[in-house]
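**Q** Just need the structure, nothing else, for what follows:
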Amino acid sequence: MATPLTASQILAALIAEGLDVKEHPGWRTHDRGNRGDGWGPVNGVMIHHTGGTAPSDGEIVWSGRADLPGPCAHAYLAKDGTLTLTSAGRANHAGGGDGAVLQAVIAESYTTRPPAPHKHDGSPGAVDGNARFYGLEVSDRGTGSAWPAAQYEAAVRWAAAICRAHGWTAKSVIGHKEWSDWKPDPAAFDMAAFRQDVQARLDASTKPKPPAAPVPSPAKPSVSLSKLIKAAKTDPPKSGTPVSYAGVKTVEAALAAEGLLAKSYVDGHYGTATKDAMSGWQERCGYRGRKPGQAADGIPGKDSLTRLGKKHGFTVIA
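**A** Got it, this is the predicted structure:
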């Protein structure tokens, strides 16, 4: 047994289930009040067909008939799958039914279908279903023809949304024909198959998703300080062959990003332009003196190179 959902909770549950929801003006307070046995505790959801055609059947769901005041359900489902909310309280949809069916729904104890009903509205011992079930009226003449796919899918989602909000399984979903021995609805399908579809949706939506595989961070390029110093001290080389070391180009790209080296000099050779650029970076780091052997002479040092690497995404190794 459960406390009925509030209007806001109903709306949120249906939207979360992906339904196309419309709100009839005034639906939140449109109900039968405390007449009869009141509203709640609630135990399940009930599927109906209207027996008529749109739009008149939708108006009947809202306003009722001379012999049955509205609302006649909590929601009305059109052929195109649009769901219109018509009540958040007691509605005249279920009438009297079989208490044995109610107990099977409460316990969710049956296998594929609840016990066959032997009661109906007005019969001795009939139980008031209007107090215990949420009701969905589906626009259908009741000839047994299949519902459009969008309409059927929306009915499954409506039932699943209410069940999910209360923590029920699909065994809390019944058809009007399973509640009253007078009723044929819904005529378009077998309720056991409908419950299977509701349960499949509940299971698919509630299974914990496996954690996403961590996206490895791209490996930072590394620059060898000793190889970089060697390249800086031997370029231009006496032999005429530049010292080839990939780390030089990494450092040059960082210096170019700092605006200290023209991009045309990002060529992998630690020449005069690169030395001047490194000297400018060393001065930014607080070092002074551009003459050979001085702190800002353009020959890489551990501190200034490490700072450059932290800023531009490379690591410094010995």
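**Q** contacts and neighbour counts: CA atoms only from here.
**A** Will do.
**Q** and Trp158, that's in a helix?
**A** Yes. Per DSSP: H, G, I helix; E, B strand; the rest coil, Trp158 lies within a helix segment.
**Q** Compute the distance between it and Leu14, please.
**A** 6 Å (CA to CA, to the nearest Å).
**Q** So for these two, which sits in the more crowded spot?
**A** A side-by-side neighbour count of Trp158 and Leu14, using other CA atoms under 10 Å, places Trp158 first with 26 against 21.
**Q** residues touching the more buried one, list them.
**A** The contact partners of Trp158, by CA atoms under 8 Å, 6 or more residues apart in numbering, come to 14, 17, 19.
**Q** For the comparison step, fold the sequence that follows:
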Amino acid sequence: MAVPPTAAVFVAALRAEGLTVVEVGRWWEHNRNHKGPWGEVHGVMIHHTVTKGTATTVRICRDGHSTLPGPLCHGVIAKDGVIHLVGYGRTNHAGGGDPDVLAAVKAESYDERPPRPNVGNSDGVDGNRHFYGFECENLGDGKDPWPAAQLEAIEKAAAALCRLHRWGPKSVIGHAEWSDDKSDPRGFAMTSMRDRVADRLAVKEPAPPKPPTKPAQPAPAKPVVDLSKLQAAADADPPKRGTPISYYGVKVVEQALVREGLLAPSLADGHYGTATWRAYALWQRRCGFTGKDADGKPGVDSLKKLAAKRGFTITP
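**A** As a prediction, this is how the structure comes out:
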């Protein structure tokens, strides 16, 4: 069972194969799904457009014409190898075809070519449901050249979808191999194109480079607050001259109170003054303490709760 992927996966697969893709309008929602289902999908069908000029070709394949509404394919492969996406879902590209061909493509059970089709567009099975379609800019007269860049883009587009669905190259056919009243694509052989797709699929895609591994960094040490010295700092106004702030851990506690929204950042100055007293008293009340237990002087229980929440440790 091959369920069509999302449009994002579809375009990503084309680009991953090295194709240049132009997205035309809101191509991902332009389709004929109101006329019937799209999927299961079983292969990729290649066409020629019988048109000249990329802009004209893209417009016709997107909009269609009076007897055949667009989109007429999923992507237009221009002579320069650029793919122009014009639709996604059911499109008017394959028409009716031979059920024996569909079975052979689905099973990838034929030799060089699928069985010769015995039915045409008017009496065949619905190919628009079961195939991706790429229209290739070419007059289809056997004289209009197929540039190397265009043939390579056909190969890449077919291989991209084969990779996506884990198909082999026998899932890639021409319109003339599907229906007995079609002749496209004319000017190159689908047998040789399948050989090219097979060669591309045989090349294992290089694994993406692994990002350089960074040496493991030791976890930063948590700040340590000495409870007894912090309590002494809360009683001393100002703290003992020459004593480093880190000795008391005042600033660690103030920064925790700032992160709790209880102290203005500008007041986290390492001085356990009036503002810090008030902020810590609010923290104690938030912890459920009242009265003398919420007097703004750090106690072991409230400090443990603040340390657990704000990433520092305490010592007695």
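**Q** Can you calculate the TM-score here?
**A** Between these two chains, after superposing, the TM-score reads 0.64 (TM-score structural alignment, normalised by the length of the second structure); 207 aligned residues with a CA RMSD of 1.7 Å.
**Q** about what we covered before: from the contacts of Trp158 of the first structure, which is closest to Gly58 of the first structure?
**A** Relative to Gly58 of the first structure, the closest of the contacts of Trp158 of the first structure is Leu19; by CA to CA it sits at 17.8 Å.
**Q** Neighbours of the residue nearest to the closest one when sequence neighbours are not counted, how many?
**A** Nearest residue to Leu19 of the first structure, sequence neighbours excluded (CA to CA, 6 or more residues apart in numbering): Ala154, at 6.5 Å. A count of nearby residues for Ala154 of the first structure, using other CA under 10 Å, gives 25.
**Q** and for the helix or strand hosting Ala154 of the first structure, what span of the second structure is it aligned with?
**A** Assigned by DSSP states H and E, Ala154 of the first structure falls within helix 149-166. Mapped onto the second structure using TM-score structural alignment, helix 149-166 of the first structure spans residues 148-165.
**Q** got the buried residues for the matching stretch?
**A** 150-162, 164-165 (16 or more other CA atoms under 10 Å).
**Q** In terms of distance to Gln231 of the second structure, which of the residues you listed ranks first?
**A** Closest approach between those and Gln231 of the second structure, by CA to CA: Leu164, at 67.5 Å.
**Q** so what's the closest one up against?
**A** Here Leu164 of the second structure is in contact with Ala13 (CA under 8 Å, 6+ apart).
**Q** What of Leu14 of the first structure?
**A** Taking CA under 8 Å, 6+ apart, we find Leu14 of the first structure in contact with 21, 157-158, 161-162.
**Q** Please, where are all the helices along the second structure?
**A** With helices called from DSSP state H, the second structure shows them at 7-16, 54-63, 99-107, 148-165, 190-202, 227-235, 245-248, 250-259, 274-286, 300-310.
**Q** Other residues contacting stretch 95-105 of the second structure?
**A** Residues from elsewhere that reach stretch 95-105 of the second structure (CA under 8 Å, 6+ apart): 42-43, 110, 114-128, 170-172, 177-180.
**Q** What separation do you get for the counterpart of Asp140 of the first structure in the second structure and Val76 of the second structure?
**A** In the second structure, the residue matched to Asp140 of the first structure (TM-score structural alignment) is Asn138. Applying CA to CA, the value for Asn138 of the second structure to Val76 of the second structure is 11 Å.
**Q** Between these two, point out the one with more neighbours.
**A** Using other CA under 10 Å, the more surrounded residue of Asn138 of the second structure and Val76 is Val76, with 31 against 27.
**Q** List the residues that contact that one.
**A** By CA under 8 Å, 6+ apart, Val76 of the second structure lies in contact with 57-58, 61, 83-86, 134-137.
**Q** Tell me the buried residues within these.
**A** When the contacts of Val76 of the second structure are checked for burial by 16+ other CA under 10 Å, the buried set is 57-58, 61, 83-86, 134-137.
**Q** Going by distance to Val9 of the second structure, which of the residues you listed wins?
**A** Nearest to Val9 of the second structure among these: Leu85, at 13.4 Å, using CA to CA.
**Q** Grab the nearest non-local neighbour of the closest one.
**A** Distances taken as CA to CA, 6+ apart place Gly75 nearest to Leu85 of the second structure, at 4.3 Å, with adjacent residues excluded.
**Q** Just list the residues touching that neighbour, thanks.
**A** By CA under 8 Å, 6+ apart, Gly75 of the second structure lies in contact with 83-87, 133-135.
**Q** Distance to Thr67 of the second structure for those residues - can I get that in JSON lines?
**A** Below are the contacts of Gly75 of the second structure laid out as JSON lines (distance: CA to CA, whole Å):
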{"residue": "Ile83", "distance to Thr67 of the second structure": "25"}
{"residue": "His84", "distance to Thr67 of the second structure": "23"}
{"residue": "Leu85", "distance to Thr67 of the second structure": "22"}
{"residue": "Val86", "distance to Thr67 of the second structure": "18"}
{"residue": "Gly87", "distance to Thr67 of the second structure": "18"}
{"residue": "Gly133", "distance to Thr67 of the second structure": "19"}
{"residue": "Phe134", "distance to Thr67 of the second structure": "20"}
{"residue": "Glu135", "distance to Thr67 of the second structure": "18"}
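**Q** Which of those fall in strands?
**A** Mapping those onto strands (DSSP state E) picks out 83-85, 133-135.
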